[in-house]
Structures are given as C-alpha cells and as structure tokens.
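> Predicted structure and sequence below. I'll ask about it afterward.
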Amino acid sequence: MKIDILTLFPEMFTIFDHSIIGRAKENKILDINTLNIRDYTLNKHKKVDDYPYGGGAGMLMAPQPIVSSIQKAREDNKGKVIFLGPRGKTFNQEIANELSKEEELIILCGHYEGIDERVYKYIDLEYSMGDFVLTGGEMAAIPFIDSICRLIPGVLAKDESFQDESFYNGLLEYPQYTRPPVFEGDEVPEVLISGHHEKIRLWRKKQSLLITKAKRPDLFEKYELSKEDKKILYNFKK
C-alpha cells in the first residue's frame, strides 16, 4: 500500500520507521511518504494559515496550500483523500478492515482551528477518532494509519496476530497469561495448560463473550451470536 501524508509536521511520522511498520516499509510492503503542506504555499513568508472571516478565536488553514499539496500527491497517488476531522464518521475496526484493502491513500492532517470550507470538495472521506480534541491532525493520523497498515497481508508475522485481537471479530479479546504459572498466588487457568486445543478455544470464546457483555455492552448488542455462542452463554447460566 502507498500512503501519502499531507502535514505541517512531517518529522512526527518518523515513528513509522520503527518496529512492525518500519519492517514492512523495508520489505516494500508499505510505502509511507510525507508532503509538507508548507512547501506548497504561494505566500512568500511560507504562511499556511490566516484569520477566519467573521471573526473568532484562532487561525484557519488556508485553502491554497492544502489544495496544491493534494494536487501534488495525486500526481503519483490515485487513492482516496481522507481528512481526519470532527464531521466524519467515527473510525472503528470495520472501517480499518475496509481501508486496508485499498492500494493507495492520501491522508490530510488538519491544524489550528480547522480547514477552509472550500477544501472539502477535494476530500473523498472524513473520519473522526472520537469526540475529543487533539492539538493537530498528526496525533490522529498515527493510530489511524497504524490500525490500517497492520491488517495488510505480510505486515504482521502471522494472520493470527490480529484475528483474535479486540474488535477484529466484534468482541473484546479473551484474557491471556504467560509464565510463571503462579504469580502472587494467582494461578493460570488450568484449561490453558491442559494441551486440549478445543477446550482452550471454547474457554477463550466464552471469556470474550462474557467480557464484552460486561465491559462493552454496546459492542455486545451489535454482535451477531452464532449457535455456538448461544450454547456457550446458555451453559454459563446453568
């Protein structure tokens, strides 16, 4: 996948040169680039913002530098232009799954009090990371991009690395344990050291169902129970 990030702070994205994403870049699975919006302004002082018409607090990102940087990115990237802003649909795992199938994406990071309204006609999709305020779009873009990239085949060592994770299948992940078998008096559940793979699978499924129901009832209500799920929950109540 090729991703171009339009930002005022390209240095913030050196985080993608490390760990799993960095390895995927080295292996040519991912191509993540940054374009500094400030490089495309026609203002001789390199300004990219101005006061909003009608007054109000703060500064607004001007349209020309943003549009010019989008046009530059589109010379080599035909993907959808995505803006991370408050009007967008709340981002979730389902959206990450869909976007991971794209071959190219362009991510626009906003700043200050937002972007000039006239930029929106150049934007294909808008997503919100939640109902809270960040100091800039870069802060939102990092988890947004990471959550998409880790779903691309070959980025993680094994597909199982994300298929059992929280939210991937609509449920929270089951509890996990490692050595030692006893820590401060707490023992690892016996089933996990039994070596019985089917019993382990059923135990993990039951735990995922119960934890999701207790901790995130909103997710549980959306989850479509299978016959096996219903049987597991029925046996738990008995």
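Cool, the structure landed.
> only C-alpha atoms for contact and neighbour calcs from this point on.
Noted.
> what's the burial count for Lys28?
12 (other Cα atoms under 10 Å).
> next, the one to line up against it:
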Amino acid sequence: MKIDILSLFPAMFEGVFGESILKKAGEKGAVTFNVTDFRQFSNNKHNSVDDYPYGGGAGMVLKPEPIFRAVHHLTEHTASKPRIILMCPQGERFTQKKAEELSKEEHLIFICGHYEGYDERIREHLITDEISIGDFVLTGGELGAMVVTDSVVRLLPEVLGNDESAVKDSFSSGMLEHPHYTRPAAYEGMMVPDILLSGNHAKIEEWRMKESLRRTYMRRPDLLDQIELSDQQRNWLKEFKNNIE
C-alpha cells in the first residue's frame, strides 16, 4: 500500500511513522509513507494556501488550487485510482468496518486541513471520502489522519505478525473483545478465571464468546442492534439481563 499525506505540518508525522507497528510495516515493505507540504503548490509569491470566505464570516478557508495541484502531482503517474480522503468533522464516522474497507486499497491520499474549513469545490470535485474520527473538532486533520492510518495499516497482511490478532480485535466481529489475563495466575488475591487454566480449548472459546457478548451488552449495547445473534447468544443475553434485574 502507498499512503500519501497532504499537510501543512509534515514534521508532525515523523514520530508516528517512525515508531512501533507503522515503522515495522514500512520496513517489511507492506506500506510506503509520503508526507507532502501542499504549501509548495501555492500559486502566489507568499505561498499562502488560505483566503477569506466569500460572503464574510470568521476564519480563513483553504483555497482549492494548492490542494488540487498537489493531488494531481501525486496521481499523474499512477495507474491505480487512489482513495482521496478528506479529514473533516463533517465526514462519515470512522469505524473498524471502514478501516477494513480501506485496507484493501493500493493507494490512499489523506488531505489534512486547517483554519475554518475547505473550499467546497474540494469536496465536490476531488475527494472520494470524508472521514471524521469523532464528534469533536481538532486544530487540524493531522491527528485524525494518524489515527486512520494506524488502524488501516495494522490490518495489512503480516504487519502484526499474527493475522488472528486483527481478526479478534474489538469491533472486528461487531462486538467488544473478551477480557485477557496472563501470568501470574494469582496476584494479591486476584485470580485468573479457572476456565482459562483448564486446558479445555472448546470451553475456553465458549467463555471468550460469552464474555465478549457480556462486555458489549454492558458497555456498548448499541452494537448489538447491528448483529445477528445465535440462539446461544440470545440465551446468554437473557441471562445477563436477568442478573441485572
């Protein structure tokens, strides 16, 4: 995968792309990162990329020319059609499902804005996706692009070392992940559940499924509206509700 970032502050990405899983993904050749300061595509001597909005109002708006030119520069020699993603609080709420969708692409381009907003022609005629990481406003799109990039890259084959890790993550199955325990089995009177020490893998898997459902019901019951539950899961759900009542 190739990931291009258009940002006015490229240095913000150095630590993120140079550490941990993203660094390892680059070293394995699973992904290449490129961060471009789109100020270099400005068409005036001051290299300005924003201007006052027509009709008046607070703040400055990002001009269309620098961003269009930057995207054209990044795509003029590519055969594949990239997904061009605008990071924006007005965009589609980012989910694990969206991360899985984007992880199948060959080329992603993220546009990170600043100031009051974007010239609307960027939305209407350039991008393929608008993404928001939550119902709040950040200073710019850089942090959002980092979040999306991290969640997408970790899904690429062999990036995590164990492909099952991503499959069993919270939200990948539609539910939150089950609890985890490790050594020691007893710590200051706090015990690991006996079932996990039993060696009975079928029972352990059943326990994990049940605890995943329990955690989802207790913390994110809204997720259950989007899942088709089995008869066993529906019985467990009744059990949880009866215990609470």
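Arrived safely, thanks for sending. Keep in mind that this is a model prediction, so the values were computed, not measured.
> How close are the two chains, by TM-score?
Superposed pair, TM-score by TM-score structural alignment, normalised by the length of the first structure: 0.94. Supporting alignment: 238 aligned residues with a Cα RMSD of 1.6 Å.
> Walking through the first structure, point out its helices one by one.
With helices called from DSSP state H, the first structure shows them at 19-26, 63-73, 93-99, 137-149, 160-163, 197-215, 217-222, 227-237.
> Select, out of the ones you listed, the one closest to Lys80 of the first structure.
helix 93-99 (9.8 Å; Cα to Cα).
> I figured Ser103 of the second structure hits Leu156, correct?
Yes - the criterion here is Cα atoms under 8 Å, and Ser103 of the second structure meets it with Leu156 at 6.3 Å.
> I'd like the helices of the first structure written out as TSV, with distance to Gly130 of the first structure and mean neighbour count added.
Output for the helices of the first structure, formatted as TSV (distance: least, Cα to Cα, whole Å; neighbours: other Cα atoms under 10 Å):
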stretch	distance to Gly130 of the first structure	mean neighbour count
helix 19-26	24	16
helix 63-73	24	20
helix 93-99	13	15
helix 137-149	10	19
helix 160-163	22	12
helix 197-215	19	17
helix 217-222	15	13
helix 227-237	30	11
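> List just the one of those helices that sits closest to Asn169 of the first structure.
helix 160-163 (7.2 Å).
> What span of the second structure is that closest one aligned with?
Counting by TM-score structural alignment, helix 160-163 of the first structure lines up with residues 164-167 of the second structure.
> Could you pull up the average distance between the matching stretch and the first structure after superposition?
After superposition onto the first structure, the mean distance of stretch 164-167 of the second structure to its aligned counterpart is 1.3 Å, using mean Cα distance after the TM-score superposition for the first structure.
> How far does that stretch sit from its chain's centre?
In terms of Cα atoms, centre = their mean, to the nearest Å, the centre of stretch 164-167 of the second structure is found 15 Å from the chain centre.
> With stretch 106-123 of the second structure instead?
17 Å.
> Kindly check the end-to-end length of that stretch for me.
22 Å (Cα to Cα, to the nearest Å).
> what's next to that stretch, contact-wise?
Residues from elsewhere that reach stretch 106-123 of the second structure (Cα atoms under 8 Å, 6 or more residues apart in numbering): 1-8, 58-64, 67-68, 71, 80-88, 102, 139-142, 145.
> Let's see that with 6 Å instead.
Stretch 106-123 of the second structure is contacted from outside by 1-7, 59-64, 82-87, 140-142, using Cα atoms under 6 Å, 6 or more residues apart in numbering.
> any idea what Val191 of the first structure aligns with in the second structure?
Looks like Val191 of the first structure aligns to Ile195 there (TM-score structural alignment).
> ditto for Lys89 of the first structure
That one, Lys89 of the first structure, aligns with Glu92 by TM-score structural alignment.
> Could you double-check that its match lies in contact with Ile131?
Yes - look at Glu92 of the second structure against Ile131 with Cα atoms under 6 Å: they come within range, at 4.8 Å.
> neighbour-wise, which of the two wins?
Set side by side, Glu92 of the second structure and Ile131 show more neighbours around Ile131, with 22 against 15, by other Cα under 10 Å.
> ok, that one to Glu188 of the second structure distance?
Taking Cα to Cα, one finds Ile131 of the second structure at 45 Å from Glu188 of the second structure.
> now swap in Asp135 of the second structure and tell me
For Asp135 of the second structure relative to Glu188 of the second structure (Cα to Cα), the value is 41 Å.
> Burial check on the alignment partner in the first structure of Leu126 of the second structure, number of neighbours?
Correspondence of Leu126 of the second structure to the first structure, assessed by TM-score structural alignment: Tyr122. Neighbour count of Tyr122 of the first structure, defined by other Cα under 10 Å: 15.
> who's in contact with Tyr122 of the first structure?
With Cα under 6 Å, 6+ apart, Tyr122 of the first structure has no contacts at all.
> residue closest to the middle of the second structure?
Val148 (3.0 Å; Cα atoms, centre = their mean).
> How about that one, nearest residue that isn't a chain neighbour?
Ala99 (7.2 Å; Cα to Cα, 6 or more residues apart in numbering).
> Would you mind measuring from the one you found to Gln90 of the second structure?
For Ala99 of the second structure relative to Gln90 of the second structure (Cα to Cα), the value is 18 Å.
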